[in-house]
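> Got a predicted model here, sequence first, then my questions.
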Amino acid sequence: MCGLAGLYYPETPKPVDPARIRAMTEAMAVRGPDGEGVWTAPGVGLGHRRLSIIDVEGSPQPMHDGEGALSVLFNGCIYNYRELRAELGAKGWAFRTGGDTEVLLAAWAAWGPAMLDRLNGMFAFVIHDARAQQLFMARDRMGVKPLHYARLADGALAFSSELKGLLAHPLLRRVPDIRAVEDFLAFGYVPDDACIVAGVSKLPAGHYLLVQRGKPVPAPVQWWDVSFADRAKGSTKALEEELIAHMREGVRSRLVADVPLGAFLSGGVDSSAVVALMAEASPQAVRTCTIGFAEAGHDERAFAATVAERFRTDHDTRVVSSENFGLIDRLVAAFDEPFADASALATYQVCALAREKVTVALSGDGADEIMAGYRRYRFQAAEERVRALLPPQFRSQVFGTLGRLYPKADWAPRPLRAKTTLLALADEGAEAYARAVGVTTPAIRARLFNDAARRALNGHRAEDRYIAAMRDAPARDPIDRAQYADMKIWLPGDILAKTDRTSMAVSLEAREPLLDHRLVTFAARLPASMRLRHGEGKWLMKKAMERYLPREVLYRPKMGFVTPVSDWFRGALAGEAAALSRSRVLADTGWFDMEALRSIAEAHRAGREEHGRTLWQFVMLERSLKRLFA
């Protein structure tokens, strides 16, 4: 795990100041505390910070081939690098190092962009080919590792693992993009097709960018996608065994490391499955760590302890409470863009706990997306069955009217909160799902934005990207479409960004075995009933794991890794919520109705309405705007 940054002049090979490259990499020093390197040539500058995981004493970066024609910057890990080394060695490549970085140089020389299909790993890398006068940038299939880029006023293409690397360059204009603010308020994160700093792009997951000197910078090219269009055939038992084989290989391939390795253990199905398969593959006790909460309804430590005891892991725990609110400035610095998935606070804590003993930690991220584990998939399936039975006009009139008349009732028991369901049934499936994955609804956003903001947005609406993704998905049924959209938008924008930034903030490498691309491809081909059956998400995965895990872990109600911010804003942090309406940073944007913000904070504190996540969004937005633009 590392940080990379650099400059490339596509038109004219202007000189590059090494000090500027060094400033860009130093802004991300925490991503690579074990080594640094800067290399420049006419028209190109490459910089790197290294966290040593494989070939600890070797493989410095930027790395060059023996003739100096090829240079590479690499962030991530190629899990099948040994197999590729053998294949490329047979083709005549004489390896000078023992790690996975040099494999990228050899693979580019042998196969060019087609090399990507052969890589099993998480990665963002940049290759400079002096002979071909090309710069090649690529990102892994699922978007585990980030890569940002922007054109500068002097013609340079600047690139960096994180936004902060670009911000270290004085020619990057710092202008906020209100469309990204709309996206953030809708979802709680800025998606990969947007950026809070206008003019900055993120290379999409499963894409590459090939820049040829003397030609315009082209659009990124998609080199991989997941398809739900085909269905696997076979008995339940056969598919169960195939699923376990893919999961086992995903875990075992990610145990390659020359440094101490462990796992996050929340006590849920996904992390428990990873720990079980790690224990099966490891001769030593697996090191595990768990974060709990003082609030009982959010605390899973007892379940994690059950799994730790079952597999005799070396287990540590830590508790998060509202007293840890002071860490949010550290999170703001880690994420750069506003990020309001409140579980980032706990994720940071579990990463810090893991780093005390290990340098690499495996997580259970991704299983909910690939195996339909979220409750919203169950709701979407049920709602689509109703939609299929009734004409659209009838649904719009009847359910829309009932939904508007039904009280919001945030205070009521869940079965009585029918307003959201009624309004969802009035909409088409993609529109309803786009709202279901959101945080702050279009109605509340309209209330919080003022007229100037609405004019600046010029019709831009965050939910439209979800609707387009579901419409164009290579899929067979509504659950396929919802999962596909989540894999393209939610997974890289929220889940993987959260894990990358919080782990890198403490110089820890996190790996996601349940996002092995072979497992993802297999899961997408499963019949929908193997993923979601009788309201049970991850059905086949849970059935397959019965041989490893107790039923009270597999089939208990899903809690999720959720920080109890709503409770905090009615208690210890009520003052923080009230202060938002007096924020000069928010007021100076000229975008918000500050009285509306005061009103929702008061309604939440009094328990009349539920706005905890929206208030957390504004806390994070205020601090991010202050850090980036004030």
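Perfect, I can see it now. Numbers count the residues shown, from 1 in each chain.
> rest of the way, CA atoms for contacts and neighbours
OK.
> what's near enough to touch the residue positioned nearest the centre of the chain?
With distances taken as C-alpha atoms, centre = their mean, residue 496 lies nearest the centre of the chain, 2.2 Å away. Residue 496 makes contact with 143, 144, 145, 365 under the criterion C-alpha atoms under 8 Å, 6 or more residues apart in numbering.
> Of those, which is the most crowded?
residue 145 (27 neighbours; other C-alpha atoms under 10 Å).
> Contact partners for that residue?
The contact partners of residue 145, taken as C-alpha under 8 Å, 6+ apart, are 75, 76, 122, 123, 124, 139, 161, 496, 497, 500.
> Show me which residues of stretch 567-583 are buried.
567, 568, 569, 570, 573, 574, 577, 578, 580, 581 (16 or more other C-alpha atoms under 10 Å).
> Residue 486: how many residues sit nearby?
22.
> where along the stretch 101-250 of the chain do the helices fall?
Ranges of helices in the stretch 101-250 of the chain, per DSSP state H, counting those that start in this stretch, are 101-111, 163-167, 178-187, 236-253.
> List just the nearest of the contacts of residue 145 to residue 517.
Set against residue 517, the nearest of these by C-alpha to C-alpha is residue 122 (9.9 Å).
> Would you mind confirming that residue 8 makes contact with residue 160?
No: counting by C-alpha atoms under 8 Å, residue 8 does not reach residue 160; the two are 11.7 Å apart.
> How about residue 470: what's its closest non-neighbour residue?
Nearest residue to residue 470, sequence neighbours excluded (C-alpha to C-alpha, 6 or more residues apart in numbering): residue 481, at 4.9 Å.
> Please list all residues in contact with the one you found.
So residue 481 contacts 469, 470, 471, 473, 474, 475 (C-alpha under 8 Å, 6+ apart).
> putting a second one here so we can go through both:
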Amino acid sequence: MCGIAGLFHPGTPKPVERLRVLAMADALAHRGPDGAGVWTAPGVGLGHRRLAIIDVAGSPQPMHNGDLTVTYNGEIYNFAEVRADLQALGARFATDGDTEVLLHGWRAWGPAMLDRLNGMFAFALHDAGRQCLFLARDRLGVKPLHYVELSDGSVAFASELKGLLAHPLLRRSPDARAIEDFMGLGYVPDDTCLVAGVRKLPAAHFLLLERGRPVPPPRRWWDLDFTRRARGSAADLGAELVDRLRRAVRLRMVSDVPLGAFLSGGVDSSAVVALMAEASSGAVRTSTIGFEEAGHDERAYAAAIARRYHTDHRERTVAADDFALIDRLTAAFDEPFADASALATFRVCELARETVTVALSGDGADEAFAGYRRYRFQATEERVRSMLPGSLAPRVFGAAGRLYPKADWAPRALRAKTTLLALADDGATAYARSVGVTTPAVRARLFTPAAWAALDGHRAEHRYVATMRDAPARDALDRAQYADLRHWLPGDILTKVDRTSMAVGLEAREPLLDYKLLEFAATLPVAMRIRRGHGKWLMKKAMERYLPRDILYRPKMGFVTPIGAWFRGPLAGEAGALARSPRLLERFDAHAIAALAEDHRTGRAEHGRTLWQLVMLDRSLARLFG
């Protein structure tokens, strides 16, 4: 895995200073500790930091082939297959790695080469003959790519925001809408950035910059289709699922450096480890993080899988004092990031890196096979809405929701207020709110009246609603999964894994996000995704030969950090100090923040995630804008 950065002048090909590109690349040194390279020509400069995984002794970057030059971050898992196709067309290769495939692929197929690649990647390829720079990102957004148009007319790009921040012409001012998006969702989504003017190339998009032409909008080159349905019995589809899982895992086990896996003890990581063990001649190296709080600790389940498959297993515990990691996390993410499981993810990456350079993760199965509890709620709520005429449902459920008391302290079965109010909305709006962190009502209280008005009606949830309404889908579950794959997956899950793994020089691979596996999963009938209260039904059924029932069918715990308990205990003072932050008080009301912290501390309400958001936002604003 690597870090890339560079500059391109779409207008007049002005000279590019090598030291400027070097500074941008060096800001990404953590992503590539094994080597560095810079190449410049009139109007263009490409920089690279390398973490050597395949063809360790060869494949230096930026890499050249005639008038083509590429800087690349990622892995093309099927590069041997693509390489053979290109050799059949007459291509001659000078290296044994996957980078050179991009150069010959561009020469043979142009942008259409992306359709042939199975991997995670972000790259910039310069074609001197065509006088263009081609930027591309993988289908799911596993690897990041940021870019910005600068005042001198150039376009700068980098794997992470810090690469752009190293350029002196980048103007730093916060984007107010991005702050609203962060407070609503818990992350800054891929269609915006906390630094105004900076953009992220969306997943499954490319950007073709051509000399003499204005910067165009990115173009989508792949999408996931939920409109088709597979035919076949559960046994037949389950067998196909296992076969696709097996192939996805084995593709990602190709490495010239030590390789292992994250093991949480849940279904997804356990499935990956089981299939790795099946394919491996030696013991799989596994790493687990646990928590001091028993209700969040899954080490016993991870240990059971480790014993079953005789893995070389290591574990470590995360405690409240790991809050000291916050400055390292702020530096790793650049933008504010409020998924508190990043603490544990950082620690498991750190643990894995002690013995391996590549680790396979179980990320992606919940989105692909409908594993989240919110999918079951969404499907149920849509059935209930359908029982009443469209005009009647908002009135009936809205009135009931307003009358029902709010009871965060009560057993879950008695906390119906949120559900009733959700039923009063249309399905897309209700789901958009369910995936958020801080509700619009709470955000309205937190923002000062002037800051709230300045948003001019922009709300974090709007992108979800629009995506669900336009989704290539057949029903409510399809639309919810599609929206999560477009927003939640790249914005939260994959950002978390990329930044925490790269911060310690570890390459993380996600076999459960193999695009062929996802395309198959999108065709599964709803009843094979959710059945009898279980999400990921077909996946669990198909894995019964590999995993014990207490792993497959126990209640989902999730890889979470007990942040709510921390803010009532050792971190209560940190929460109280938020109301005195000058950076937050530029946009938020001090009394509202103080009330939020006090209500949480005393147990009157649960605001742990919102408090964590405010802490992370405060630190990020200080780091980015002083």
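Noted; the coordinates are in hand. Nothing here was measured: the structure is a model prediction, and the numbers come from that model.
> which of the contacts of residue 481 of the first structure are buried?
469, 470, 473, 474, 475.
> rewinding a little: quick one: which of the helices of the stretch 101-250 of the first structure is nearest residue 453 of the first structure?
The nearest among these, by C-alpha to C-alpha, is helix 178-187 at 7.5 Å.
> that older thread, please identify the helix or strand for the aligned partner of the residue nearest to the centre of the first structure in the second structure.
Counting by TM-score structural alignment, residue 496 of the first structure corresponds to residue 494 in the second structure. Secondary structure assignment for residue 494 of the second structure, by DSSP states H and E: helix 494-503.
> ok so, going back, export the buried residues of stretch 567-583 of the first structure to JSON lines and tack on distance to residue 246 of the first structure and secondary structure?
As requested, these are exported to JSON lines (distance: C-alpha to C-alpha, whole Å; DSSP: H, G, I helix; E, B strand; the rest coil):
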{"residue": "567", "distance to residue 246 of the first structure": "40", "secondary structure": "helix"}
{"residue": "568", "distance to residue 246 of the first structure": "41", "secondary structure": "helix"}
{"residue": "569", "distance to residue 246 of the first structure": "43", "secondary structure": "helix"}
{"residue": "570", "distance to residue 246 of the first structure": "45", "secondary structure": "coil"}
{"residue": "573", "distance to residue 246 of the first structure": "45", "secondary structure": "coil"}
{"residue": "574", "distance to residue 246 of the first structure": "47", "secondary structure": "helix"}
{"residue": "577", "distance to residue 246 of the first structure": "46", "secondary structure": "helix"}
{"residue": "578", "distance to residue 246 of the first structure": "50", "secondary structure": "helix"}
{"residue": "580", "distance to residue 246 of the first structure": "48", "secondary structure": "helix"}
{"residue": "581", "distance to residue 246 of the first structure": "51", "secondary structure": "helix"}
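> secondary structure element for residue 613 of the first structure?
helix 612-629.
> After alignment, which residue of the second structure pairs with residue 277 of the first structure?
Aligned by TM-score structural alignment, residue 277 of the first structure pairs with residue 275 of the second structure.
> What of residue 129 of the first structure?
Using TM-score structural alignment, residue 129 of the first structure sits opposite residue 127 in the second structure.
> swap in residue 463 of the first structure?
Under TM-score structural alignment, residue 463 of the first structure pairs with residue 461 in the second structure.
> With residue 200 of the first structure instead?
In the second structure, residue 200 of the first structure lands on residue 198 (TM-score structural alignment).
> isn't that match right next to residue 148, touching?
Yes: the criterion here is C-alpha under 8 Å, and residue 198 of the second structure meets it with residue 148 at 4.8 Å.
> Between those two, which has more neighbouring residues?
With neighbours defined as other C-alpha under 10 Å, residue 198 of the second structure and residue 148 compare such that residue 198 has more, 23 against 19.
> which residues sit in contact with that one?
Contacts of residue 198 of the second structure (C-alpha under 8 Å, 6+ apart): 146, 147, 148, 149, 192.
> Adding distance to residue 229 of the second structure, write these out as CSV.
Below are those laid out as CSV (distance: C-alpha to C-alpha, whole Å):
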residue, distance to residue 229 of the second structure
146, 36
147, 38
148, 41
149, 43
192, 34
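> Could you identify the most distant pair in the residues you listed?
Across the contacts of residue 198 of the second structure (C-alpha to C-alpha), the longest gap, 14.3 Å, separates 149 and 192.
> what about the helices in the stretch 351-500 of the second structure?
365-369, 373-385, 392-403, 417-424, 427-434, 440-446, 449-454, 462-469, 476-483, 494-503.
> for the first one, packing partners?
Meaning helix 365-369 of the second structure. Applying 3 or more C-alpha pairs under 8 Å, 6 or more residues apart in numbering; DSSP states H and E, we find helix 365-369 of the second structure packed against helix 515-521.
> now, which of the contacts of residue 145 of the first structure lie within strands?
75, 76, 122, 123, 124, 139 (DSSP state E).
> can you list the buried ones among the contacts of residue 481 of the first structure in CSV and add distance to residue 261 of the first structure?
Formatted as CSV, those follow (distance: C-alpha to C-alpha, whole Å):
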residue, distance to residue 261 of the first structure
469, 37
470, 38
473, 37
474, 37
475, 37
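> Identify the residue of the second structure aligned to residue 446 of the first structure.
Checking TM-score structural alignment: residue 446 of the first structure goes with residue 444.
> ok, that match - contacts?
residue 452.
> All the strands of the stretch 201-350 of the second structure, residue numbers only.
Counting by DSSP state E, counting those that start in this stretch, the stretch 201-350 of the second structure has strands at residues 205-210, 219-220, 259-262, 285-291, 312-318.
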